[in-house]
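> Take a look and give me a structure for this.
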Amino acid sequence: MQRIYDAILQSHLTAYQEMLFLSGPRQVGKTTVSKHIKKLSEHFTYLNWDNEDHRKILLEGPSTIAQYAHCDVLTNTKPIIVFDEIHKRPEWKNFLKGFYDSYGQDTRILVTGSARLNVYKQGGDSLMGRYFPYRMHPLSVAECVRTELLPSEIAEPSPINEIDFQALLEFGGFPKPFIQRDPQFSVRWKNLRKQQLIQEDIRDINVIHDLNRLQILMDLLKQQAAKQITYSTLSKLIRVSIDTITRWIEVLEAFYYCYRIRPWSHNIARSLIKEPKVFLWDWSLVEDIGARAENFIGTQLLKAAQYWTDRGFGEYDLFYIRTLEKKEIDFLMSRNGKAWFLVEVKLSNNQHISPHLSEFQKQSGAKHAFQVVVDMPYVDQNCFLNEKPTIVPAKTFLSQLV
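Alright, predicted model coming up:
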């Protein structure tokens, strides 16, 4: 399956000397796309820390690896080396710094990991200036209709097959369950992924010892998806401190189980300031269909924000709006610190446009305000040509992102 990240890797490794750090959830497709770049070089080397034979080579040191990867051979193309899960190696940052400083001119280096690479804090020396980070996401509506790189943020709309759209909503954007489209396979895949996340990934960093209570927290976060987190309530339910709940959620974020978005308060009268909302990277885990729809849209907005930032278009971030009077807008996308567009999610197009869109568009100064409807048929019109609050199909709106 072709992914937009194939084009990202090819573009970076062709144009830049800096290492490419590709992080993202387990089984999102990092290993697959990293092996696709084999065609770019006569000498391609893939080394995975979790492979015992590869681990022996990785422990030998830079000169042995360079020889193994043919860094000392004159070729028409620079050798490419992929270090997969290298962040589990002791002093991995010092190792990469030493290897890059010695052989970076002669090779192209890709580093991949199923955790945010700053979670593993072994080693000391900074890698600042030696790499560019890219964050890999599950499949989205836009990636189902286009995989080429665009010169700017917003694309022209493209229709997605209705069967693909419904499969995304039901099975999520992780490649295997999306392609398989089998409910029994999907349940087994999710259970195995959860087990691997807890028993392998999180246990590896040895910061959470009560894994049973962590699983309870994960199940509670599924029920709270697209809602505000109340740390004190979670603390009482699980019987651990609020600080522990906060730390555990940070670990779950680091391993791409969930993410939080915070309220946008700039120029919003009587806005909430601190309380975040929580969402899951795999929206198919969310049972409530309304919450799943909001999570479905939110995760694709997060993908767009992080992709645009990683590509160097600017600084993008995702927020929501809620006031003390409980007026709310589901999402606000910021660009370079300023409100850019608002999104209110609706499952069906049986409601008038939310009056809060107009109110908060005026207060925030956002250029666009959309009421995005999940079950509305595709319309072949550019949503971003409208500056007044507009009801738009999710199929159209999402196809214009990433």
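
> going forward, measure contacts and count neighbours with C-alpha atoms only.
Will do.

> Do you have the strands of the stretch 251-400 of the chain handy? List them.
Using DSSP state E, counting those that start in this stretch, the strands found in the stretch 251-400 of the chain span residues 258-263, 277-280, 316-322, 328-335, 338-346, 368-373, 390-393.

> let's see this one next to it:
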Amino acid sequence: MKRYLEKHIQEDLKQKIVLLSGPRQVGKTVLSMQLTPSNVYLNYDSTSDRRIIHAEEWARDVQLVIFDELHKMKKWKSWIKGVYDTEGNSPSLLVTGSARLDTYKKGGESLAGRFFPYRLHPLTVKEICKHLNEKSEIALDKLIKLGGFPEPYLKNSETFAKRWRRTHTDTIVREDLLDLERVRDIKSIEILIDLLRTRVGSTTSYTSLANDLQVSIHTVKHWLQILENLYIIFPVRPYHKNIARSLLKESKYYLYDTGAVEGNIGARLKNIVTCSLLRELHFIEDTTGSKTALHYLRDKEKHEVDFLPVINNRPVKMIEVKVSDDRFSPSLLRFQNFLNDTAPVQIVYNLKRKKSKGLASMQPVHEFLRDMRLMDGH
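Below you'll find the predicted structure:
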């Protein structure tokens, strides 16, 4: 299927190296191969491909060379920089990899001025409606049951999705994790993932997790960062105009794979909305260079609003998610007084009719996700 990043990557490949990262099995390789039929695909995990890469003997009479898992190569950034500086972008160069690519690009040799990064996300209602022509209500219900990773979603079988998920998580933990970090206690990290699956959308108590796992708070924070680097989880932090203060407050963690969330429909629904918002914000950031962030709102009296997307330090929407409550959230209306330039919206799964109250609006979740627009032109 066509993916939402295709035309943007095709344009950027004409002038820069493109680094495409994202969760394992989110569709990076398929997307890469779809960009042009005139390509060479080289996977660093393959012995024969690895020889070709080291010898720099790939065919040059193609439009695109795809290097998958290249970050496993020692000093890969220096190497790809040398190729680009020597040969330019004819053929174009695309480097793909799981979250480790994002992690490895933070230090060491710089690729500054030579690349554009993209992050590919699982399927959302918006993308499904546009490229698979499914109705938004059906797409949302399938995402709740199957999650947004392309293979289980397209198979449309809950049994297949469960079997796929088992091997998917095991591969990440047993292979990707060991490639990225020297971690001895794999079993405890698996238990941590299981604990997070049951606590989606709840404020994270590092002390509680440390007690459950019988490790230090420092270790828990380190493990959470590893899982974030591997695109298993992502944090949503409380909003504060002083960014440093927001980083110190308790985060809420969500999963990239909604199908792995354990709990009621409310937990999965909130996870779907979070993933959709993060996908939209990353898309804006990767295609426009704008600075984006996803927060939640909470005051000292513990009034809360689920989500506050922020673009270039400006909050753009306040979003409260409900399964069936068609009364406006008092917290949503309360925070409207403090962020009066930010549109409040309550989105409801089982909603009989739309409502509005002043600047606040209420609409079905599936419609909000289908029509989501956080920035003009996106």
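
> Superposed, what's their TM-score?
Here the TM-score for the pair of chains, by TM-score structural alignment, normalised by the length of structure 2, is 0.91; 370 aligned residues with a Cα RMSD of 2.5 Å.

> re earlier: out of the strands of the stretch 251-400 of structure 1, which is the most enclosed?
Of all the strands of the stretch 251-400 of structure 1, strand 368-373 has the most neighbours on average by mean count of other Cα atoms under 10 Å, namely a mean of 26.

> ok, the aligned partner of residue 128 of structure 1 in structure 2 - how many residues close by?
In structure 2, residue 128 of structure 1 lines up with residue 112, judged by TM-score structural alignment. Using other Cα atoms under 10 Å, residue 112 of structure 2 is surrounded by 8 other residues.

> With residue 81 of structure 1 instead?
25.

> Kindly provide the distance from it to residue 104 of structure 1.
Distance, residue 81 of structure 1 to residue 104 of structure 1, using Cα to Cα, to the nearest Å: 10 Å.

> Redo the strands of the stretch 251-400 of structure 1 as TSV? Include distance to residue 117 of structure 1.
As requested, the strands of the stretch 251-400 of structure 1 are exported to TSV (distance: least, Cα to Cα, whole Å):
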stretch	distance to residue 117 of structure 1
strand 258-263	16
strand 277-280	20
strand 316-322	20
strand 328-335	25
strand 338-346	28
strand 368-373	34
strand 390-393	36
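
> Which one, of those strands, ends up nearest to residue 116 of structure 1?
Nearest of these to residue 116 of structure 1, taken as Cα to Cα: strand 258-263 at 12.4 Å.

> could you give the angle of the closest one to strand 328-335?
Strand 258-263 of structure 1 and strand 328-335 are oriented at 90 degrees to each other (axes from the mean of the first three to the mean of the last three Cα atoms, to 10 degrees).

> how about strand 258-263 of structure 1, which residues of structure 2 does it hit?
Counting by TM-score structural alignment, strand 258-263 of structure 1 pairs with residues 233-238 of structure 2.

> average gap between that stretch and structure 1?
Compared with structure 1 after the fit, stretch 233-238 of structure 2 shows a mean deviation of 0.5 Å (mean Cα distance after the TM-score superposition for structure 1).

> Could you list the residues in contact with that stretch?
Identification of contacts with stretch 233-238 of structure 2 by Cα atoms under 8 Å, 6 or more residues apart in numbering yields 224, 227-228, 246-247, 249-256, 294-298.

> Need the three-state assignment for the match of residue 128 of structure 1.
coil (DSSP: H, G, I helix; E, B strand; the rest coil).

> do the same with the one 4 residues further on
The three-state label for residue 116 of structure 2, taken from three-state DSSP, comes out as strand.

> Can you get me a residue count around the closest residue to it other than its chain neighbours?
In space, residue 116 of structure 2 comes closest to residue 18 once its chain neighbours are excluded; the distance is 5.1 Å by Cα to Cα, 6 or more residues apart in numbering. Number of residues near residue 18 of structure 2 (other Cα under 10 Å) recorded here: 22.

> Residue 18 of structure 2 -> structure 1?
Residue 18 of structure 2 maps onto residue 20 in structure 1, by TM-score structural alignment.

> rewinding a little: for the residue nearest to residue 116 of structure 2, what are its contacts?
So residue 18 of structure 2 contacts 9, 12, 93, 94, 95, 115, 116, 117, 118 (Cα under 8 Å, 6+ apart).

> The one helix or strand it maps to vs structure 1, average offset?
Here residue 18 of structure 2, judged by DSSP states H and E, is contained in strand 17-21. Compared with structure 1 after fitting, strand 17-21 of structure 2 has a mean deviation of 0.7 Å; criterion: mean Cα distance after the TM-score superposition for structure 1.

> I'd like the next helix or strand past that strand.
Assigned by DSSP H and E, the successor of strand 17-21 of structure 2 is helix 28-34.

> residues in structure 1 matched by that next one, start to end?
Alignment of helix 28-34 of structure 2 against structure 1: residues 30-36, by TM-score structural alignment.

> Can you tell me what sits against that stretch?
Outside stretch 30-36 of structure 1, the residues within contact range by Cα under 8 Å, 6+ apart are 3, 5-6, 9, 22-24, 46, 82, 84, 110, 112-113, 136.

> centre of the chain versus it, how much separation?
16 Å (Cα atoms, centre = their mean, to the nearest Å).

> What is the burial count for the alignment partner in structure 1 of residue 258 of structure 2?
By TM-score structural alignment, residue 258 of structure 2 lines up with residue 283 in structure 1. Residue 283 of structure 1 has 27 neighbouring residues, counting by other Cα under 10 Å.

> what's the spacing between residue 283 of structure 1 and residue 400 of structure 1?
Counting by Cα to Cα - residue 283 of structure 1 and residue 400 of structure 1 are separated by 20 Å.
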